[in-house]
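[1] Pasting the sequence and the predicted coordinates here, then a few questions.
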Amino acid sequence: MSWLSKVRNSLGGLTKRDTPDNLWTKCPGCGEMLFTREFEDNLSVCPRCQFHGRIGAQARFDQLLDAGYAVLPAARVPENPLNFRDSKKYSDRLKIARAANPFPDALTNALGTVEGRKVVLGVQDFAFMGGSMGMAVGEAFVEAVERAIAEDCGYVICTAAGGARMQEGILSLMQMPKATVAIRRLARAGLPYIVVLTDPTTGGVTASYAMLGDVQIAEPGALIGFAGQRVIQDTIREKLPDGFQRAEYLHAHGMVDMVVHRKDLKGTLASLLEYLERKEVA
């Protein structure tokens, strides 16, 4: 018996055909091949170069909230209000996105606790149509703020978006002032609003609720900006510094309050919620 046959027998007769397709993950940062399970067990952070991979809403809830959290009902809004169609109907694109994702739109909220501190946590999932901001996202944001006020707790949102959803035109842009008004209501209630900027956070999301937090946190290496680097360079006709839209550069220049490693994010949020919670007047 050859050594290869012995190895296969020791692995229970595992053949190439039996090997799962997602056994390995290539790190986008350093290019190393990682065991997918090892990568996911490390919070989807490369153990070699610390590159922070993109994660979905479910993984984010599991990482940040204590056990026993409840996902809040999805916002209900008209679908395809403009009867938009390009190469496909917008309604068909929504069906495709929903079939490939666990939640019905780009922003999902949950009610739970972070190390015992009650909170409403919202997560934008870039996998759902690039995390784009449409009517459902705007309504979900407002409903989350209203729930936070009703529960007398803070609202934390993890942003990830390519901007406004083009298929909803001006209706998507109207979500910017809508979310801003909701944040103002949360502030008047004396409750904290914390933003966690994840990769990427761009466009109209950056121009509205992503940059209005009481505290702005960013994950390491996250791309954060309004317009793309090439667009800005062509507009001002100047070469921009390397990494000027990355979390570390923005932190050094005062646009972000802190850059926090994913393994430290839950503890950081718990401390901030404790510090910012409304104090009863004696």
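    Nice, I can see it.
[2] Going by C-alpha atoms from here, please, whenever you check contacts or count neighbours.
    Will do.
[3] Provide a complete list of residue ranges assigned to strands in the stretch 101-250 of the chain.
    107-114, 117-124, 154-161, 193-201, 215-218 (DSSP state E, counting those that start in this stretch).
[4] Arrange these in CSV, one row each, with mean neighbour count and distance to residue 72 as further columns.
    Formatted as CSV, the strands of the stretch 101-250 of the chain follow (neighbours: other CA atoms under 10 Å; distance: least, CA to CA, whole Å):
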stretch, mean neighbour count, distance to residue 72
strand 107-114, 24, 5
strand 117-124, 25, 9
strand 154-161, 27, 13
strand 193-201, 26, 18
strand 215-218, 23, 24
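[5] what about these, which gets the closest to residue 26?
    Proximity to residue 26, assessed across the strands of the stretch 101-250 of the chain by CA to CA, is greatest for strand 193-201 (17.4 Å).
[6] Which elements pack onto that closest one?
    Packing contacts for strand 193-201, counted by 3 or more CA pairs under 8 Å, 6 or more residues apart in numbering; DSSP states H and E, involve strand 154-161, helix 175-188, strand 215-218.
[7] and the comparison structure, right after this:
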Amino acid sequence: MNWITNYVRPQINSLFSRREVPENLWTKCPECGTMLFHRELSGNQNVCSNCDHHMAISPRDRFHALFDGGIFTEVKVPDPVADPLHFRDQKKYPDRVKAAQKASGERDAMLVAEGEINRTPIVAAAQDFAFMAGSMGMYVGNAIIAAAERAVKLKRPLVLFSASGGARMQEGMLSLMQMPRTTVAVQMLKEAGLPYIVVLTHPTTGGVTASYAML
């Protein structure tokens, strides 16, 4: 009896026990509800193989698809003053930023990089809607200015992928000030005679649409 209890039963239980499945193994299509194997979805540029629904793409994945060989170099973006308004709703603003950084692995809602497309060097910037809805704050403003200055310095085109719900409310008027700041950055490119190409991705709304996304 002890042999059955101590050895046989645990073996049977382990045989039929539910195995742990990694959480990121499957992705559910928000349009048709089909469960898609993550690797297959990634290989199909985040497009559902059942209904052709286009899902969001992170800036890094977008750059891997955009640049030759998926090779790119990040452009450093100056860090702005953290929480200048000491904003708080249900959470403190710095806590929301830290949570978004942990979830996305990025510093903020925009990534800037340089690389080549068909051997033509360019500078690119991409917003991450997964980071606080891609909201435009001081960091995003700094990122666009850094991208424009880099493009002008190297005499390269700037390609920008927008994805944003608009201005970041936690930064108040400072967020709205990014509209004229980014407009000046785009004007720098035009005065230098450099191409400025904006790829509007879903969703692009609010102050982002009213500034650098439509210039």
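    Yes, it's here. All values reported here derive from a predicted model rather than from experimental measurement.
[8] returning to that earlier point: quick one: which of the strands of the stretch 101-250 of the first structure is nearest residue 139 of the first structure?
    Set against residue 139 of the first structure and scored by CA to CA, these come closest in strand 107-114, at 9.5 Å.
[9] give me the stretch of the second structure that the closest one matches.
    On the second structure, the counterpart of strand 107-114 of the first structure by TM-score structural alignment is residues 110-117.
[10] equivalent range in the second structure for stretch 259-272 of the first structure?
    Going by TM-score structural alignment, stretch 259-272 of the first structure sits over no part of the second structure.
[11] what's that stretch in contact with?
    Defining contact as CA atoms under 8 Å, 6 or more residues apart in numbering, one finds that stretch 259-272 of the first structure is touched by 43, 45, 52, 63-65, 114-117, 217-220, 247-248, 251.
[12] what does stretch 82-94 of the first structure give?
    79, 80, 167, 168, 169.
[13] what about the helices in the stretch 1-150 of the first structure?
    Under the criterion DSSP state H, counting those that start in this stretch, the stretch 1-150 of the first structure carries helices at the ranges 3-10, 36-41, 57-64, 90-100, 135-151.
[14] can you list the ones you listed in a markdown table and add mean neighbour count?
    Listed next are the helices of the stretch 1-150 of the first structure as a markdown table, based on neighbours: other CA atoms under 10 Å:
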| stretch | mean neighbour count |
| --- | --- |
| helix 3-10 | 11 |
| helix 36-41 | 15 |
| helix 57-64 | 18 |
| helix 90-100 | 15 |
| helix 135-151 | 22 |
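[15] Is it correct that residue 107 of the first structure is in contact with residue 139?
    No: Residue 107 of the first structure is not in contact with residue 139 according to CA atoms under 8 Å; the separation is 9.5 Å.
[16] where's the residue positioned nearest the centre of the second structure relative to residue 89 of the second structure, distance?
    For the second structure, the residue sitting closest to the mean C-alpha position, by CA atoms, centre = their mean, is residue 128 at 2.2 Å. From residue 128 of the second structure over to residue 89 of the second structure the distance is 22 Å, taken as CA to CA, to the nearest Å.
[17] and the residue mapped onto residue 139 of the first structure from the second structure, what is it in contact with?
    Under the alignment (TM-score structural alignment), residue 139 of the first structure pairs with residue 142 in the second structure. Neighbouring residues of residue 142 of the second structure by CA under 8 Å, 6+ apart: 77, 78, 79, 80.
[18] and the second one, what does it touch?
    Under the criterion of CA under 8 Å, 6+ apart, the neighbours of residue 78 of the second structure are 139, 142, 143.
[19] Translate residue 23 of the first structure into the numbering of the second structure.
    Aligned by TM-score structural alignment, residue 23 of the first structure pairs with residue 25 of the second structure.
[20] Excluding chain neighbours, what is closest to that match?
    Leaving out its chain neighbours, the residue that sits closest to residue 25 of the second structure by CA to CA, 6 or more residues apart in numbering is residue 38, at 5.4 Å.
[21] What's the one you found aligned with over in the first structure?
    Checking TM-score structural alignment: residue 38 of the second structure goes with residue 36.
[22] Same question for residue 206 of the second structure.
    Using TM-score structural alignment, residue 206 of the second structure sits opposite residue 203 in the first structure.
[23] shouldn't that match be in contact with residue 163?
    Yes: taking contacts as CA under 8 Å, residue 203 of the first structure lies within contact range of residue 163: 4.0 Å.
[24] between these two, which one's more packed in?
    residue 163 (23 against 20; other CA atoms under 10 Å).
[25] List the residues that contact the alignment partner in the second structure of the more buried one.
    Aligned by TM-score structural alignment, residue 163 of the first structure pairs with residue 166 of the second structure. Residues in contact with residue 166 of the second structure (CA under 8 Å, 6+ apart) are 134, 135, 136, 204, 205, 206, 207, 208, 209.
[26] which non-adjacent residue is nearest residue 166 of the second structure?
    Residue 166 of the second structure sits nearest to residue 206 (CA to CA, 6+ apart), 4.2 Å away.
[27] swap in residue 160 of the first structure?
    Residue 160 of the first structure sits nearest to residue 201 (CA to CA, 6+ apart), 4.7 Å away.
[28] Ok, residue 29 of the first structure next?
    Using CA to CA, 6+ apart, the nearest residue to residue 29 of the first structure is residue 51, at 5.6 Å.
[29] Alignment lookup: the one you found to the second structure.
    Using TM-score structural alignment, residue 51 of the first structure pairs with residue 53 in the second structure.
[30] hang on, isn't its match packed against residue 31?
    Yes: look at residue 53 of the second structure against residue 31 with CA under 8 Å: they come within range, at 6.5 Å.
[31] if we can go back for a sec, format the helices and strands packed on strand 193-201 of the first structure as a markdown table; extra columns: distance to residue 102 of the first structure.
    Converted to a markdown table, these look like this (distance: least, CA to CA, whole Å):
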| stretch | distance to residue 102 of the first structure |
| --- | --- |
| strand 154-161 | 16 |
| helix 175-188 | 23 |
| strand 215-218 | 25 |
